[in-house]
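Undergrad: can you look at this prediction? I've put the sequence above it.
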Amino acid sequence: MTSGKRAVVLLSGGLDSATVLAMAKDQGYSCYVLSFDYGQRSLTELNAARSVAAELGAVEHRVLRLHLEDFGGSALTDHSLNMPEGAPAEDPADGIPLTYVPARNTVFLSLALGWAEVLDAQAIFIGVNAVDYSGYPDCRPEFIRAFEAMAALATRQGVEGAPIKIVTPLIDLTKAQIIQEGVRLGLDYAKTVSCYQADDQGRACGRCDSCRLRAVGFQQAGIADPTLYQS
């Protein structure tokens, strides 16, 4: 185990989480990266996560297998549900979209918290965003505050007066601002996969909500979009 500041960083392989890993590294943390194979439609994002973690010098990268597809309830994990396509990104006021995976960030953060305790880490980084997002309830600042308060009560470090912080550096940034920050840090976005239904080569569909948000982000940032799309 390395000395100094340590953090567990949640990494899906997408644009946001890759930027968070670059930011955590830039802040001087030794980064222990955690990804999940949770039954999502596209597993090529995990290949992207491995590539990004290696390029950014993660101390360790673990991929945990969860079976959230056993519950279903999301277009990402239940193939009987059609992936929303073609419409503008959902307004949160219109309701929670089918791409929301029930309790996903609660589950992910809980597992990250366990590893953080073992590592005696000071922080957990997660790429939730409350600006350019699809209305997921577990991406809101109030959820993060509530989880951090729970973690302080539920862990040895919290009881001993050194609670683990949940760090959300993207929470108030637009997608364009996120991309600009990643570019400043030298992140190669061509290595990331954001599409909800990317093919086996990691090529994006260009139609799902995540693809639309990503494309608009690059356009507004004034940066060429390196995403590979399906023909």
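TA: All right, it came through fine.

Undergrad: from here on, contacts and neighbour counts on C-alpha atoms
TA: OK.

Undergrad: skip the chain neighbours and tell me the closest residue to Ala215.
TA: Leaving aside its chain neighbours, Ala215 sits nearest to Asp225 (6.9 Å; criterion: Cα to Cα, 6 or more residues apart in numbering).

Undergrad: what are the ranges of the helices in this structure?
TA: 15-26, 44-55, 104-119, 141-154, 156-159, 175-184, 209-221 (DSSP state H).

Undergrad: packed most tightly, which of those helices would that be?
TA: Burial of these is given as mean neighbour count (mean count of other Cα atoms under 10 Å); helix 15-26 ranks first at a mean of 24.

Undergrad: the structure to be compared is supplied as follows:
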Amino acid sequence: MTSQDIDMTDAVKKKAVVLLSGGLDSATVLAMAQANGYSCYTLSFDYGQRHRAELDAAKRLAASAGVVEHKVIGLDLDGMGGSALTDDSLAVPESLQQGIPITYVPARNTVFLALALGWAEVLEAQDIFIGVNAVDYSGYPDCRPAFIEAFERVANLATKAGVEGKGFRILAPLQDMTKGEIVAEGSRLGIDYALTVSCYQADALGRACGRCDSCRLRAAGFSAAGVADATVYQPSSNAD
């Protein structure tokens, strides 16, 4: 799939809320939405993640893309724990894991989409973009097409706009793309991937470890796309 393949009927000048983590995937989704004529409102979450450098990356990306508004919402998911991304007592795995990995954050995408839905309803925006992927992903259950389809049904049942016939669409244009295809599409759209941070344990400067699952997937994507890896790695990384 490319940005041209998204069904964007009457998309010109329509508003969209775009979930923007600051990583490679969400940056690509933002560029795809803008390429299809959307006025974009980007939404990030400070949820207690150990890789908080991604929030700085999201701000950089939003500014670079010239979005209408960029909003950061604070959440206390680290208080709930249960994930290596929010609990410092749990180590981020640096080897391939079987099943759903410890970096899965319980209910994260459900919570993020619910808040994006609320903002979309206030903005009278009917489309919400999210950068989930079901091909080159880490096994997270809330990245699957079935979840996105189910949440869209909930969005149209649980809102005033949905009841009044102004339904919502949850758009996941990366759903069936490989990481290499995502990098190729983003590069075609002119994204500066050096602005992005994907690493689960990036340092305060946003430099990647080169060893976690997210780093491995990202590096493989650049390699498959034949695009120079724009990632800035930590000096101790073996990925330099």
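TA: Received the coordinates, thanks. Because the structure is predicted, anything quoted here is derived from the model rather than measured.

Undergrad: give me the TM-score for this pair.
TA: In this superposition the chains share a TM-score of 0.95, using TM-score structural alignment, normalised by the length of the first structure; 224 aligned residues with a Cα RMSD of 0.9 Å.

Undergrad: picking that back up, what's the neighbour count on the residue nearest to Ala215 of the first structure?
TA: Neighbours of Asp225 of the first structure under the rule other Cα atoms under 10 Å: 15.

Undergrad: now which residue in the second structure aligns to it?
TA: By TM-score structural alignment, Asp225 of the first structure lines up with Asp229 in the second structure.

Undergrad: report the contact partners of its match.
TA: Asp229 of the second structure sits next to Ala219, Phe222, Ser223 when contact means Cα atoms under 8 Å, 6 or more residues apart in numbering.

Undergrad: Phe108 of the first structure now?
TA: Counting by Cα under 8 Å, 6+ apart, Phe108 of the first structure touches Leu10, Phe36.

Undergrad: give me that answer again for 10 Å
TA: When contacts are counted by Cα atoms under 10 Å, 6 or more residues apart in numbering, Phe108 of the first structure touches Leu10, Leu34, Ser35, Phe36, Tyr38, Leu64, Leu66, Ile126.

Undergrad: is it true that Asp50 of the second structure touches Tyr200?
TA: For the record, residue 50 of the second structure is Arg, not Asp. Yes: at 7.4 Å, Arg50 of the second structure counts as touching Tyr200 under the criterion of Cα atoms under 10 Å.

Undergrad: which one's more surrounded, those two?
TA: Tyr200 (25 against 19).

Undergrad: wait, that one touches Val105, no?
TA: No: shown here, Tyr200 of the second structure and Val105 do not form a contact pair, counting by Cα under 10 Å, at 11.9 Å.

Undergrad: now Val122 of the second structure: how far from Val72 of the second structure?
TA: According to Cα to Cα, to the nearest Å, Val122 of the second structure and Val72 of the second structure sit 16 Å apart.

Undergrad: give the aligned equivalent of Glu69 of the second structure in the first structure.
TA: In the first structure, Glu69 of the second structure lands on Glu60 (TM-score structural alignment).

Undergrad: residue range for stretch 176-192 of the first structure in the second structure?
TA: The aligned range for stretch 176-192 of the first structure is 180-196, by TM-score structural alignment.

Undergrad: first-to-last residue distance for the matching stretch?
TA: 16 Å.

Undergrad: can you check stretch 103-111 of the second structure too?
TA: 16 Å.

Undergrad: what sits against the residue lying farthest from the centre of the second structure?
TA: Farthest-out residue of the second structure from its mean C-alpha position, per Cα atoms, centre = their mean: Glu164, at 29.4 Å. Taking Cα under 10 Å, 6+ apart, we find Glu164 of the second structure in contact with Asn156.

Undergrad: now the alignment partner in the first structure of it: how far from Arg140 of the first structure?
TA: Using TM-score structural alignment, the equivalent of Glu164 of the second structure in the first structure is Glu160. As defined by Cα to Cα, Glu160 of the first structure lies at a distance of 28 Å from Arg140 of the first structure.

Undergrad: max-length strand in the first structure?
TA: With secondary structure taken from DSSP state E, the first structure has its longest strand at strand 30-37.

Undergrad: now the angle from that one to helix 44-55?
TA: 170 degrees (axes from the mean of the first three to the mean of the last three Cα atoms, to 10 degrees).

Undergrad: what does strand 30-37 of the first structure correspond to over in the second structure?
TA: Counting by TM-score structural alignment, strand 30-37 of the first structure falls onto residues 39-46 of the second structure.

Undergrad: just the buried positions in the matching stretch, please.
TA: Ser39, Cys40, Tyr41, Thr42, Leu43, Ser44, Phe45 (16 or more other Cα atoms under 10 Å).

Undergrad: how far apart are it and its match in the first structure?
TA: Taken over the aligned residues, the distance from stretch 39-46 of the second structure to the first structure averages 0.3 Å (mean Cα distance after the TM-score superposition for the first structure).
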